[in-house]
Each structure stands twice: as C-alpha cells, then as structure tokens.
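**Student:** quick one, fold the following:
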Amino acid sequence: MARTKKGRAVSGWLVIDKPAGITSTAIVNKVKWAFQAQKAGHAGTLDPAATGVLAVALGEATKTVPYITDALKCYRFVVRFGAATTTDDAEGSVIATSVQRPDDAAIEAALAAFRGDIQQVPPQFSAVKVDGERAYDLARDGEAMDLAARPLWVESLTLLARPDADHVELEMVCGKGGYVRSIARDLGQSLGCLGHVLWLRREWSGPFTAAQGATLEDIDRLARTDEIDALLQPLELGLADLPELPATPEGAARLKNGNPGMVLASSVDWGEEAWASYQGRAVAVGIYKSGELHPTRVFN
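**Tutor:** Predicted coordinates for the structure are as follows:
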C-alpha cells in the first residue's frame, strides 16, 4: 500500500527577498513549514551573507526548477581591493594584502576578460564536491584543494560606481554556476591589487525579481493561514524560457497519462523542447515531433 504524503498538495513559485545571515536551505525549510507543503526546493543557492532573489518551488513547480537554474541571473556586488581572504568574501580571514589600487580605466580594461565564455575556478569555500565531499568542509579542516576550472557564460559585466579607491560596484548577468566571489578574487589578481566581495545581491533570476519578493516577516505573519497562498506565483513562470504549445482536449488527456499528445501548430521546430498547456495550465514538458509533444515531465 502506497504511503500518503504528509502536507498539502500546494504548487507554485514563491520569490523570497533573502536577507543576509541565513542559509538558502533554512529558508526553504521555513517556507515548506509555513505552507505545510508536501515538497519544496530552490532554484540556485545564495551564500548566507548574500541577499536578493531566492526562488522557492512548491509541489509540482519543483519539476520546473532546472529551467530557472539554467536561466540568466543578475548580481550587483561590491569588490573591496587590497586584500585576499580565505573565502573570497568579507566573511573570511585575510591571507594577503596589497597597497596597489587600480584606476577606473584599468578596471574597465580588465573587465573585458571576464565577459563571454570564460573559465572560472570555484572558491575553496564552495559546495563543489571533491572525492564525494563538499569543498567547504575540506576547507574548514584546513585542506587546500586544486579545484578544476568550470565554464561560465557572462552576458555582461558592468562598472556601476567607484565610491573610493578601495571599492568598486559591479553588475554581472551570467548563466548557471557563476561564483561572484571568484570574479572578485580573479579581478583583484588580474589588477595586481587583490580583492574580495564585500557584499552581493541577486537582483533577478530568470523571470523573478527581488522587487516582487516576499520577506521572511511576510512568511512569519501569514504562516499556516489561508492568506499565505496569495504569495504564490504560477508554476508556469518556471517555463518562461520554453515555447508554449496549446494542447487539444484529447492531446491533454493523453499527455496527462504520460503519452504523446497532439498540440496545435506553431513555429516550434521538430525535436525542440517545449511545454503543452490546456486552458492556460501546464500539462507537460517534452519534445515536439510532428504535431505531438512527447512528454518528459508531466504535471498533476
């Protein structure tokens, strides 16, 4: 006999404007409790010291998490020149210092190397796995690791302000897997002055913006009440980067059972990933072939 899932079968996206000083996992657990939800997960970790968009998926929306994780994201952050730290941010211990300070022209010139397709080495204190263990656990034990560089697409990296010689404010739009702390570290090294992140904020992630985010105070105030569901956004927003294909009534019924279903004609190419809708609601994600969507994920 199948076990009954505990909690409510509530689905949708909740955008949190994350404050500093709390982990992404702790926020997900708080949201899951507040909504009494059966299932919850987030699309992209933020460091405890970071603020801004943390998109939390509930229920069926968790099936769309990969599409938000893969979407472009925007970060605003300040780099402090003159010191390298163990964590590549202000939380770590200083391990080297420099009296050199670049001028604005040197910074602008150096930023060019961090745009487009780049290779980025994660921070020593990161969630990257090394022989089955998290890098931050090994780093806390004093172990230095030779972490492999990883590819990253940087759509843009812009100098926003230079309040003084020691600080520069930047904005970066990048793809999946970007470490702002690595950008700060490597920029400081390339300029010969060293550097680390003073603070960072994720302004938007895919279709979600910090301006639309709920606060933890909102969650506490509405926890386990009927009113809290008003904070949810539809799971379909997690599919914003995929083309939508309206399904026929018969096609929707077949798709719900995991079978290929007929969708209405569109400009989608054969073999392209898309999602099928019926009466405005997501039915399935799959591959379009000859008038039908072949489902890979089905929404209940």
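
**Student:** only C-alpha atoms from now on, for both contacts and neighbour counts.
**Tutor:** Noted.

**Student:** buried residues in stretch 205-223?
**Tutor:** Of all the residues in stretch 205-223, those buried under the rule 16 or more other CA atoms under 10 Å are 205-206, 208-210, 213-214, 216, 219, 222-223.

**Student:** and what of stretch 286-300?
**Tutor:** For stretch 286-300, using 16+ other CA under 10 Å, the buried residues are 286-289, 291-295, 297-299.

**Student:** in this protein, which residue is most central in space?
**Tutor:** Centroid-nearest residue in the chain, with CA atoms, centre = their mean: Gly44, separated by 3.0 Å.

**Student:** please give the structure of this sequence too, so both can be compared:
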Amino acid sequence: MPFCGPIACSATWGRARTKTNREYFGLSDAPRKRARRDLSGWLVFNKPYDMSSTEAVGKLRWLFGAKKAGHAGTLDPLATGVLPIAFGEATKTVPAVQDGTKVYHFDIVWGAATATDDTEGEVIATSDIRPDHAAIAAVLPRFRGVITQIPPAFSAIRIGGERAYDLARAGEKLDMPPRQVEIDALEIVTHTEARTRLSATCSKGTYVRALARDIAEALGTRGHVGALHRARVGGFTDADAISLDAVEAVEGPARDALLLPVAAGLAELPEIVIDARQAVTLRLGNPVLLTGRDAPVQLDAAWASLKGEAVALGMVENGQFKPRRVILPSG
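**Tutor:** Predicted coordinates:
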C-alpha cells in the first residue's frame, strides 16, 4: 500500500496516483480568469489593416486588464488609422467623440465598381474612362457641404431589424435609405491615371465608400475605394495614435502611461470650469448655477471640469449646468 503523507493520494491494488495540493484542497487546475481592474482613460489606437473594431477593443481590454471598454466609431477591417478606445469612465463620453469631426484619406481606384464599393467585393461594372486631375478637381465642389448619400448595401445600417450586410450576403436586393451628411473639406492629395488619393473632412455617418462611388459616377466612370485611412476622430489625430506593437512592448505602469485622461475626448465641446462644491453637487446628479460675467446662459452640449478633470457631461439651460452623464473621479 502506498504511503499517504502530507500530500494526499489515492490508491488501488498495485497502482497509486498522487493528488496535487490543489486537488487535495478542492481547487481546480483550470486556468484562472485574468483579474479585471477599474481603469479609466483613452487609448488612441492606430488600428492595423484586417482587424475589426470589435477585435481591437477585445485585444486592448485584455492587455490593460480593464473591466470596461468600448470604441468611438467603427472602422472597417480593411481601413487603418485612428480608433479611439475608451476605458472605464471614458466610455460615458464616447458619444461626444463619435459626434466629432472625422478626417479620412482614401484612394479611388478608377475603372471598376464592386459590390461592396471597396476591394473586398466582386467587380460588378467597369469603364475605360480614367479622369485627369483637372476633371476630378472640377467635380469635387459638388460633394462639399450638405450632400445626400445612399449608403453601401454592405454596411452596418439596420433594415427591418437586420444588419444590411447580413441581408446583402444572403443575396437580398436592398433599397438603402438615403441620408444627409456634411463634407466640410474634400481635396486631392495625389493623382495617377490608375488611382487618386483624396482627403475628406466630414461629419458622423459619412460613408467614404459611397463618396468614392458617387464621385466616379459623376465623372462618367466607375470606381471603388482601394485604401482607407482615418486620420482624425474628434480631438484625436494620427499624432496621438499608438500601435499594437507599442502597447505590447511595455507593461505595468509604463503601459498605463499610454492612456490619455477622460477629458481628452471632450476637446470639441465647450468647457465649464467649476469649483469643488459644484463638483459634488453635479456628481449627485443635480444642476448648478453658473456665475460670473462670462458664464454661458444656453448651450446644447458642454462638459464641466474641476482642475482639468472631467466631472460631468451636460447642457446649459437658463444659466444652469444640468448634468446628463456624471464622471466619477479617478483613483
């Protein structure tokens, strides 16, 4: 019979198996889930090609061990560039960032239209016409200001409760509802006979693939997006963007130091500076009266700050700041 000392064992005649200490105390040897922590701030992620926005959030949430994370504005897997990732209290400010100005750099490949209006889809129409620089420059003013777009069928818009891209992949013919968007700027960056790179400054909801398709059709040809890069979302730009390699290269406090404060996402909104007493009132969900010669009387959207730290998102009505979302203090 085998000897059963400090480490317990089980035995049968002629055969023994020693139990591990974890088994003895009833503990599982299965890998334990990584502990999640309260972490707040923004990571301006430089999303690589062929990674979805959802995959990016999942990867970075795991790397930072954050309890809560989200992104401010979906970027197609085939697009690169600025994808703001919000952690913790910063997720409350995501709508403010999503509503901010967007800047895209994109290539129009001339001579072929595709089912998806980018390189993923099959070619559905072709043209031998290759517009020159002058022709393109002449047509661009038609696409500045408030314009009407018909979004691509392969998009995340919901039709009867279903995602349009799911219906399109199932072979359904879709009647996509038109929408109005605003293009603040649209300029040629580079041009060759085969493709042209443009830069667009636009509002939330603009489909660059639809813009490329419509520009090509206005020039009497066909075209699709051959490359797409987002250079700005709200106050975040390429200059702030950090690659996945840079995040993985550091750990602990050095990794946390890559995060920007919650307030960094609110750069495009009016800031209302408050005192400590008012901060307590706002964090209880109550309005505060704004005093002083320059105090605003009416604002549709603003944020309140205490020593540069975000306290609340809200509006100013009749001289009172009224909180809509309260931001808990860091630490």
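
**Student:** hmm, back to that, what helix or strand does the aligned residue in structure 2 for the residue nearest to the centre of structure 1 sit in?
**Tutor:** Per TM-score structural alignment, the equivalent position to Gly44 of structure 1 in structure 2 is Gly73. Gly73 of structure 2 belongs to no helix or strand when elements are defined using DSSP states H and E.

**Student:** now Asp184 of structure 2
**Tutor:** Asp184 of structure 2 belongs to strand 179-191 when assigned by DSSP H and E.

**Student:** matching residues in structure 1 for whichever helix or strand comes after that strand?
**Tutor:** The C-terminal neighbour of strand 179-191 of structure 2 among helices and strands, as given by DSSP H and E, is strand 195-202. Mapped onto structure 1 using TM-score structural alignment, strand 195-202 of structure 2 spans residues 167-174.

**Student:** how far does that stretch sit from its chain's centre?
**Tutor:** Stretch 167-174 of structure 1 has its C-alpha centroid displaced from the chain centroid by 17 Å (CA atoms, centre = their mean, to the nearest Å).

**Student:** same check on stretch 42-55 of structure 2?
**Tutor:** 8 Å.

**Student:** quick one: end-to-end distance for that stretch.
**Tutor:** Chord length of stretch 42-55 of structure 2, first to last residue, is 17 Å (CA to CA, to the nearest Å).

**Student:** I figured Gly12 of structure 1 hits Gly59, correct?
**Tutor:** Yes: counting by CA atoms under 8 Å, Gly59 is a contact partner of Gly12 of structure 1 at 6.8 Å.

**Student:** where's whatever residue of structure 2 lines up with Leu293 of structure 1, which helix or strand?
**Tutor:** By TM-score structural alignment, Leu293 of structure 1 lines up with Phe321 in structure 2. Using DSSP H and E, the element containing Phe321 of structure 2 is strand 320-326.

**Student:** distance from that strand to structure 1 after superposition?
**Tutor:** Averaged over the aligned pairs, strand 320-326 of structure 2 sits 1.2 Å from structure 1 after superposition, using mean CA distance after the TM-score superposition for structure 1.

**Student:** residues in contact with that strand: which ones?
**Tutor:** 92, 282-283, 285-290, 297, 311-316 (CA atoms under 8 Å, 6 or more residues apart in numbering).

**Student:** repeat the analysis, applying 10 Å as the threshold.
**Tutor:** By CA atoms under 10 Å, 6 or more residues apart in numbering, the list of residues contacting strand 320-326 of structure 2 from outside reads 89, 92-93, 272, 274, 278-279, 281-291, 295-299, 301-304, 310-316.

**Student:** same check on stretch 248-267 of structure 1?
**Tutor:** With CA under 10 Å, 6+ apart as the test, stretch 248-267 of structure 1 has contacts from 243-247, 275-279, 282-300.

**Student:** the residue mapped onto Leu237 of structure 1 from structure 2 and Val233 of structure 2: what is the separation?
**Tutor:** For Leu237 of structure 1, the aligned position in structure 2 is occupied by Ala264, per TM-score structural alignment. Separation of Ala264 of structure 2 from Val233 of structure 2 (CA to CA): 12 Å.
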